[in-house]
Every structure is written in C-alpha cells, then in structure tokens.
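> A predicted structure for the sequence below; I have some questions about it.
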Amino acid sequence: MKSITINGSKRESVGKKATKALRNAGQVPCVLYGGDQPIHFAADEIAFKDLVYTPDVHTVEIDLKDGGKFNAVLQDIQFHPVTDAILHIDFYQIFEDKEITMEIPVHTKGVARGVRNGGVLRFNLRRMRVKGLPGNLPDFIEADITPLKIGNKLYVTALKSDDYKIMHPDNTVVCQVRTSRNVVALEDEEEEGEETPADEVPATEVDQKENE
C-alpha cells in the first residue's frame, strides 16, 4: 500500500486557546494513538490534501520535527459543518508485525455480460473492510465482473485472498447486474439446456435468495 508523509511538529499546549490559534494559522491539530501514550501534534492543512480528498487509501508516515517518525493510518477526522475545513484528525500507529483493519476500495475489471445485454451494474459495497498485516494490504481490491449476467450478484466470497481477511459476512453483495428497460435477450446456444449442480455454481452467480 502506498504511503504519504506528513511533516509536523509536537504540540506543547493542547488547550482550546492553543488549538484555535493553530487553526487560525492554517494548521490542523492531530493526535496519534496506539503507542505508549498519545502524541499531540499539528501540521499544515495542505499536507493532508492527498490523504483526505481522494477515494484511495494510504498509510501515513508522520515525521515530527525533533519528535521522531511514526507509521500510522487515519482513524477519524472532523470537518467544520459549514466550511468543510479540517478541524481535527486522529491517527493510529501501526507496526509491521501487527494486523490492522482498514476499508479498501473496490475496483471493477471488465464489462459485465449483463451490462452488454442492457442491464445496469449496481454497487452495494464500494469499500471492503479487511484485516491483515500492513505490508499485505492492497491499494484496492479488484473485482472481475465480466461473467455477471442479468440477475447475477458478486459476493465477497469471490474476492477472498490469502493476504488478508474480509470482515464482512459471506452473503454480503459487492455488486449486481439489475435489469433495465433496454434489455436484449442474448444467450449462447451452447448454454441452452445445460444445467450446473448448485454446489458447482461459482460465487459470482449464486443468488442466495434467503439472504435478500
């Protein structure tokens, strides 16, 4: 997973008055948790641009002047209700030998067969919550939707990996192809009359109606 470096400095005072002064100076007050004790620091608001205003996820290297370097992930963020300015950010320190839980974006690969026939692809889950070692977590999870026909659903079980554990129930739907007004009925002749045992149907094509 890609990493972004945030340069900052430790905060000597954490009171309301000091916090307001930081914000007026264009800085964001932050706290790093997960270590022996919380570390209060601040950094320029522009430094968080590539971390906050993006659909991608990153780990963070927090480089504090006279305070050391720490690897972390963004845990929580507060915005101003009117201006959307960043008011406060919480980070959580990570270690290479300890698993962490993160939400990883899902990227699709290919064009679903059902979409080519007039269906519409609907996303139920654009990010997946996964758990694993920091070095094993990907920038995104790729979902091959090419075989999906109209009515088919792609379940999280089709996206399992040995590198991380998916923290969603097996019957969670990632995406599905729904019918639309402009449906073209196209079936390969070789598929007509063929039946596949239920236990051999791939995870992308099993419609678990009892879970709907």
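On my side now, so go ahead.

> switch to C-alpha atoms for all contacts and neighbour counts from now on
OK.

> show me where this structure has helices.
Counting by DSSP state H, one finds helices in the chain at the ranges 16-24, 49-52, 113-116.

> Can you tell me which of those helices is packed in deepest?
Of all the helices of the chain, helix 113-116 carries the top mean neighbour count, a mean of 20, counting by mean count of other C-alpha atoms under 10 Å.

> Check what contacts that one and list those residues.
Residues outside helix 113-116 that contact it (C-alpha atoms under 8 Å, 6 or more residues apart in numbering) are 120-121, 146-151, 177.

> Give me the subset of those residues lying in strands.
Per DSSP state E, strands hold the following members of the contacts of helix 113-116: 120-121, 177.

> Looking at the contacts of helix 113-116, which one is closest to residue 46?
residue 121 (36.1 Å; C-alpha to C-alpha).

> count of neighbours near that closest one?
21 (other C-alpha atoms under 10 Å).

> Distance of it relative to residue 173?
12 Å (C-alpha to C-alpha, to the nearest Å).

> I'd like the contacts of helix 113-116 laid out as TSV, including distance to residue 64.
Shown next, in TSV, are the contacts of helix 113-116 (distance: C-alpha to C-alpha, whole Å):
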residue	distance to residue 64
120	48
121	45
146	46
147	49
148	49
149	52
150	53
151	52
177	48
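
> try it against this one:
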Amino acid sequence: MSITFELKAEPRSDLGKGASRRLRRAGQVPAILYGGGQEPQPLVLNHLDVLNQLKNDAVYSHVLTLKVGDRVESAVLRDLQRHPFKPTILHLDFLRVSADRKLRVHVPLHFVNAETAPGVKQQGGVVSHALIDIEITCLPKDLPEFIAVDLNGLSLGEAIHLSGVKLPDGVELATHVAPDSESDVIVVSIHHAHGGEEGPSVVAPTT
C-alpha cells in the first residue's frame, strides 16, 4: 500500500441535528470515530479536504492517518452519507485500526483480461458485473487496495462465483461461502448480447 491518505479533524462538542446543519453550512463535515475499545469520538472535518481525498477511490480500502487535534489515529473509512443530489458529504464514520485486530471492510473488485476472455473475443459475448466489491476480513497490514478478478479462460455462459475469487494472502471473505451454496453468488459472467443490443455491462476491464 504505497498510497497514503491523511485527514485533519477536530473534536466536536456541539452535537445534534441543528449543530450538524450549522457545520455543513460553514463548509465542514460532522463525523464519528469509534472502535478500538475506546469511547466514540465526535469529530468535524473540512468538507473541501474530504472531497479532494474522496477523488481517489483507493481511500475506501486504505488505512488512513487521521490527525485529531494534537494526536494521530489510524482508521478506515467505514461509511459515509452523501446528499441525494448535491455534491455534498453529510457525515463520515471512521473505525479505529489496531495492528493486531482484524478489519472487516468492503474492498473494490478490479476485473482483468475481459477483452481477451474466449467468451468475448472468440464468441462475441458481453461481460456482466454482478458485484463491484466484496466484504473481507484481514489485519491492517494485509489490507489490499483492490482484489483482481481474472476473466482469462472464461467462456460464453460461464461465470465466476464468490467462492472462486482468488484472495491475497492473509485475506478472507467476511462470511464463509461454500461452493454451490445459496451464498455463493455470481460475481461476473459472460452472456449473449440480446438482440444485438449492448448487455447490462459493457466490456471495459478495470485496472
């Protein structure tokens, strides 16, 4: 994980919906830092700084450096609330990170070799992405920026299920998935283009 993310925050004592609205009007974002066996800490961050950090999708799957006043915390972004139609962040949830305690987080999937998969290149199929991320558990040191799903060798009518996703060392699915069980959902598949129209997901490998 060569990328580093740093956010500055200040403790917040003025709580409640009215206080949160005032903070947002002033260009700030209310937040909460919790976990790690400590009491939850209400925070406030600069909205513009938060938006700039969120431009990089990797921020969602990295351990962040959170500067809270004169101390430094390691945390992951556990959740955020966006305004339904404005480019505004309404609230942030941060989870404290301990080196010896496993994280439970969602990590994005990157689909590779889609254009060269036999079902696309030779059989004219289209790729359908059923999932864009998966929930995993791992120690902070093993947290991947993304998980690659390789479509090399995938033919028309075939699919990769959750149990077939190859995970990096030290990483496990948050929930055990047995092959061919109900929880073993499809992650990605290749199918016919109906009526010559574009399928539900165009072939565009994510790298």
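Nice, thanks for sending it over. Worth saying up front: this structure is predicted, and the values here are computed from it rather than measured.

> that older thread, buried subset of the contacts of helix 113-116 of structure 1?
Buried by 16 or more other C-alpha atoms under 10 Å: 120-121, 146, 148-151, 177, out of the contacts of helix 113-116 of structure 1.

> would you turn these into TSV with distance to residue 84 of structure 1?
Output for these, formatted as TSV (distance: C-alpha to C-alpha, whole Å):
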residue	distance to residue 84 of structure 1
120	34
121	32
146	39
148	39
149	41
150	40
151	40
177	35
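
> which strand of structure 2 spans the most residues?
From DSSP E, the single longest strand across structure 2 is strand 71-82.

> What is that strand packed up against?
strand 64-68, strand 89-96 (3 or more C-alpha pairs under 8 Å, 6 or more residues apart in numbering; DSSP states H and E).

> where do the strands sit along structure 1?
All strands of structure 1, identified by DSSP E, fall at 3-10, 27-33, 39-44, 59-65, 68-79, 86-93, 100-109, 120-123, 127-132, 141-144, 153-155, 165-166, 173-178.

> Buried deepest among these, which one?
Buried most deeply of those, by mean count of other C-alpha under 10 Å, is strand 153-155, with a mean of 26.

> picking up where we left off before, can you check which of the helices and strands packed on strand 71-82 of structure 2 gets nearest to residue 29 of structure 2?
strand 89-96 (6.0 Å).

> mean shift of the closest one relative to structure 1?
Here the mean offset of strand 89-96 of structure 2 against structure 1 after fitting is 1.2 Å, by mean C-alpha distance after the TM-score superposition for structure 1.

> counterpart of that strand in structure 1, which residues?
Strand 89-96 of structure 2 corresponds to residues 86-93 of structure 1 when matched by TM-score structural alignment.

> and residue 109 of structure 2, what pairs with it in structure 1?
Residue 109 of structure 2 maps onto residue 106 in structure 1, with residues paired by TM-score structural alignment.

> right, and that match touches residue 139 too?
No: in this structure, residue 106 of structure 1 is not within contact of residue 139 by C-alpha atoms under 8 Å, at 9.4 Å.

> Pick the one among the ones in strands among the contacts of helix 113-116 of structure 1 closest to residue 101 of structure 1.
Proximity of those to residue 101 of structure 1 (C-alpha to C-alpha) peaks at residue 121, which lies at 27.9 Å.

> Could you export the helices of structure 1 as a markdown table, including distance to residue 98 of structure 1?
Formatted as a markdown table, the helices of structure 1 follow (distance: least, C-alpha to C-alpha, whole Å):
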| stretch | distance to residue 98 of structure 1 |
| --- | --- |
| helix 16-24 | 32 |
| helix 49-52 | 22 |
| helix 113-116 | 41 |
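
> Looking for the alignment partner of residue 138 of structure 1 in structure 2.
Using TM-score structural alignment as the criterion, residue 138 of structure 1 maps onto residue 144 of structure 2.

> thought its match was touching residue 60?
No: when contacts are counted by C-alpha under 8 Å, residue 144 of structure 2 is not listed as touching residue 60 (10.6 Å).

> shared neighbours, the two?
residue 107.

> Give me the angle between the longest strand of structure 2 and strand 28-35.
If you take axes from the mean of the first three to the mean of the last three C-alpha atoms, to 10 degrees, strand 71-82 of structure 2 sits at 120 degrees to strand 28-35.

> angle of strand 71-82 of structure 2 against strand 64-68?
Computed by the same axes, to 10 degrees, the angle separating strand 71-82 of structure 2 from strand 64-68 equals 110 degrees.

> Residues contacting strand 71-82 of structure 2, please?
Outside strand 71-82 of structure 2, the residues that touch it by C-alpha under 8 Å, 6+ apart are 59-67, 88-98, 105.

> if we go to 6 Å?
Contact with strand 71-82 of structure 2 is made by 63-66, 88-97, as judged by C-alpha atoms under 6 Å, 6 or more residues apart in numbering.

> for stretch 51-60 of structure 1, same thing?
Under the contact criterion C-alpha under 6 Å, 6+ apart, stretch 51-60 of structure 1 has outside partners 2-5, 71-73.

> go with 8 Å
1-6, 71-74, 103-105, 139-140.

> next one: stretch 26-43 of structure 2
With contacts defined as C-alpha under 8 Å, 6+ apart, stretch 26-43 of structure 2 is touched by 9-13, 20, 23-24, 44-48, 89-98.

> about what we covered before: identify the farthest-apart pair in the contacts of strand 71-82 of structure 2.
Taking C-alpha to C-alpha, no two of those sit farther apart than 88 and 97, at 26.3 Å.
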